[in-house]
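[1] sharing a sequence plus its predicted fold:
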Amino acid sequence: MGADAGSDVSFSATSTNSTRTKDIEITNLGNQELVISEVTVSGPEFSISSDLADSALSFNEEAVVTLSFTPESEGNYQGQLQVESNASNQATFTLELIGEGFADGAIIPISDARQVEFGTRVTVAGRVTVANEFGGPAHIQDNTAAIAVYWPELHSAAQFGDSVIVTEPVTEFNPVDGPDGDFLLQIAEHNGDDDITFEIIDTESNKVEPKLVTIEEMNSGIMKPS
């Protein structure tokens, strides 16, 4: 990714003692030769795996710095990436780093669960929008996003509108060979990890009503207000 100086680089919610990475591209757009003298990162949870110190980039040449975020405990974290160079427009280039760690068993927004690496165990809560009407998977949603849950015991026990809490790995239903992330994202057994639990909360059923949108609105991400 590219970023303007002073902007934020945000890491999605990351389980404790696991690592999430982002690649930052550094491109020489103004110097005949851009000499990078130092690259530093502050914040103990953030690190770089690409040391570009004392390197030089010709005009239009680019290099990549790999940032890592490894939270040791639950909470919000901040750090900073700083690049020192002979750039004619900005000798000191900084980016603000932001990350969030969550502990195993802590309920996180479904939108965050959809960003974790496959195999990461998550706990999410939401309303059932599909139970066993299609023979699985079930679908749940909160006020941030929705996700499929493939677990037959949940399909048969839950009803449309139930409030549930689910703990299990994030993976995908991939019926054919292809790159990860191209098929249905779901919470389900992953590489033998079938330690899956769920709880149906004893509360009043709330059946989520679908919102009518056009195909154009759906493709653009713009939805009509309720």
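    Arrived safely, thanks for sending.
[2] only C-alpha atoms for contact and neighbour calcs from this point on.
    Will do.
[3] neighbours of residue 58, how many?
    For residue 58, the count of nearby residues is 15 (other CA atoms under 10 Å).
[4] my read: it touches residue 34, true?
    Yes. Counting by CA atoms under 8 Å, residue 34 is a contact partner of residue 58 at 6.3 Å.
[5] give me the element residue 129 is part of.
    strand 121-130 (DSSP states H and E).
[6] who does that strand touch, helix- and strand-wise?
    helix 110-113, strand 138-141, strand 163-173 (3 or more CA pairs under 8 Å, 6 or more residues apart in numbering; DSSP states H and E).
[7] pick the most deeply packed of those.
    Among the helices and strands packed on strand 121-130, the stretch with the highest mean neighbour count (mean count of other CA atoms under 10 Å) is strand 138-141, at a mean of 24.
[8] for it, packing partners?
    Going by 3+ CA pairs under 8 Å, 6+ apart, strand 138-141 lies up against strand 121-130, strand 146-149.
[9] closest to residue 156 out of the helices and strands packed on strand 121-130?
    strand 138-141 (9.3 Å; CA to CA).
[10] hmm, back to that, right, and the helices and strands packed on strand 138-141 - which one's nearest residue 98?
    strand 121-130 (20.3 Å).
[11] related to what we said a few turns ago, please produce a markdown table containing the helices and strands packed on strand 138-141, extended by distance to residue 219 and mean neighbour count.
    Putting the helices and strands packed on strand 138-141 into a markdown table (distance: least, CA to CA, whole Å; neighbours: other CA atoms under 10 Å) gives the following:
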| stretch | distance to residue 219 | mean neighbour count |
| --- | --- | --- |
| strand 121-130 | 21 | 24 |
| strand 146-149 | 17 | 23 |
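[12] including distance to residue 198, could those go into CSV?
    Listed next are the helices and strands packed on strand 138-141 as CSV, based on distance: least, CA to CA, whole Å:
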stretch, distance to residue 198
strand 121-130, 9
strand 146-149, 10
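[13] what about versus this one:
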Amino acid sequence: MDGPVLSQSCALSLTCCADGGSLLSTKAPQVSGVRVQLEMHALWQQFDQLGTEMIVTKTGRRMFPTFQVQISGMDPTAEYVLLMDFIPVDDKRYRYAFHSSSWLVAGRADVAAPSRMHFHPDSPARGAQWMKQTVSFDTLKLTNNLLDDNGHMILNSMHRYQPRFHVVYVDPAPNSHLNAYRNFSSFSFHETRFMAVTAYQNHRITQLKIASNPFAKGFRTADPQDCW
């Protein structure tokens, strides 16, 4: 997919050690002090209380709410790559029970979709640039097309996912790949978890999306199912 290319060792570190764990104390100083605050936190919480749903389509659909963060604690002169990925919350597939307005386990999860990372299009950039304004992943799209060649994030419908945000320090040292695990920090926010769907199941989610999405004004008098 398009975007900066991470070394294989760095990509492996992101996958295996995303939560830092015992490695946190050994992180490079350029990332050890990084702090991330989720924007539109109250809105995300509203959706989370209802059970957030995100549409996936063959051609790709943008997320709403959009994943946006404010970052602090970077080295202003160091360069960073920002990226996101999505991991399954569990190993289950779900179905929506309309009579009880709730999600029920329908069986074991389908075979995992190909794992991808979405690079912020401004990557790489210096810490000073990332910290001066809100970082928005508004170009990120979700798809259920296993053969997608547009770089969209491939997810299975009726499965729950946790978005993860990664800050990667671009280490200029010639042997930086040997210490790849030191050069990133990862962040996730529980309230951003969602169910991937091809059509909204909970009508309250549809109503909240229409009411809070500034780009959905036309849908307030149209078919709500066509909304984000």
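    On my side now, so go ahead. Since this is a predicted model, take the numbers as computed values, not measurements.
[14] please state their TM-score.
    In this superposition the chains share a TM-score of 0.37, using TM-score structural alignment, normalised by the length of the first structure; 125 aligned residues with a CA RMSD of 4.9 Å.
[15] looking at the helices and strands packed on strand 138-141 of the first structure, which is closest to residue 94 of the first structure?
    Here strand 121-130 is closest among these (CA to CA), at 32.5 Å.
[16] got the angle between the closest one and strand 163-173?
    100 degrees (axes from the mean of the first three to the mean of the last three CA atoms, to 10 degrees).
[17] which parts of the helix or strand where residue 38 of the first structure lies are buried?
    Assigning secondary structure by DSSP H and E places residue 38 of the first structure in strand 33-42. Judged by neighbour count (16 or more other CA atoms under 10 Å), strand 33-42 of the first structure contains these buried residues: 33-36, 39, 41.
[18] list the helices and strands the host helix or strand of residue 107 of the second structure packs on?
    Secondary structure from DSSP H and E places residue 107 of the second structure in strand 102-108. Contacts defined by 3+ CA pairs under 8 Å, 6+ apart place strand 102-108 of the second structure against strand 92-97.
[19] returning to what we had before: and the buried residues of strand 33-42 of the first structure as JSON lines, adding distance to residue 25 of the first structure?
    Below are the buried residues of strand 33-42 of the first structure laid out as JSON lines (distance: CA to CA, whole Å):
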{"residue": "33", "distance to residue 25 of the first structure": "16"}
{"residue": "34", "distance to residue 25 of the first structure": "14"}
{"residue": "35", "distance to residue 25 of the first structure": "15"}
{"residue": "36", "distance to residue 25 of the first structure": "13"}
{"residue": "39", "distance to residue 25 of the first structure": "13"}
{"residue": "41", "distance to residue 25 of the first structure": "15"}
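[20] re the thing from before, which SSE is immediately downstream of the strand holding residue 38 of the first structure?
    Following strand 33-42 of the first structure in sequence, per DSSP H and E, is strand 46-48.
[21] and the helix or strand just after that following strand, what's buried?
    Per DSSP H and E, the first helix or strand lying C-terminal to strand 46-48 of the first structure is strand 55-58. Neighbour-count burial for strand 55-58 of the first structure, counted by 16+ other CA under 10 Å, picks out 56-57.
[22] quick one: name whatever helix or strand follows strand 55-58 of the first structure.
    According to DSSP H and E, the helix or strand after strand 55-58 of the first structure is strand 62-69.
[23] right, and the helix or strand after that next one?
    Next along the chain from strand 62-69 of the first structure, counting by DSSP H and E, comes strand 75-85.
[24] could you identify the helix or strand that succeeds that next one?
    strand 92-102.
[25] that next one - contacts with which helices or strands?
    Looks like strand 92-102 of the first structure contacts strand 8-10, strand 14-15, strand 75-85 (3+ CA pairs under 8 Å, 6+ apart).
[26] closest to residue 215 of the first structure out of the ones you listed?
    Here strand 8-10 is closest among these (CA to CA), at 30.4 Å.
[27] so which bits of the closest one are buried?
    Across strand 8-10 of the first structure, burial judged by 16+ other CA under 10 Å covers 8-9.
[28] give the other helices and strands that that strand contacts.
    strand 92-102.
[29] residue 149 of the first structure is nearest to which of the helices and strands packed on strand 92-102 of the first structure?
    Using CA to CA, these put strand 14-15 closest to residue 149 of the first structure, at 19.6 Å.
[30] so where does residue 211 of the second structure fall, helix or strand?
    Counting by DSSP H and E, residue 211 of the second structure is part of helix 203-212.
[31] what comes up buried for that helix?
    Here helix 203-212 of the second structure shows 205-206, 209-210 as buried, counting by 16+ other CA under 10 Å.
[32] need those residues in CSV (columns: distance to residue 184 of the second structure).
    Shown next, in CSV, are the buried residues of helix 203-212 of the second structure (distance: CA to CA, whole Å):
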residue, distance to residue 184 of the second structure
205, 34
206, 36
209, 33
210, 36
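[33] ok, so of those, who is nearest residue 166 of the second structure?
    Nearest to residue 166 of the second structure out of those is residue 209 (CA to CA; 26.6 Å).
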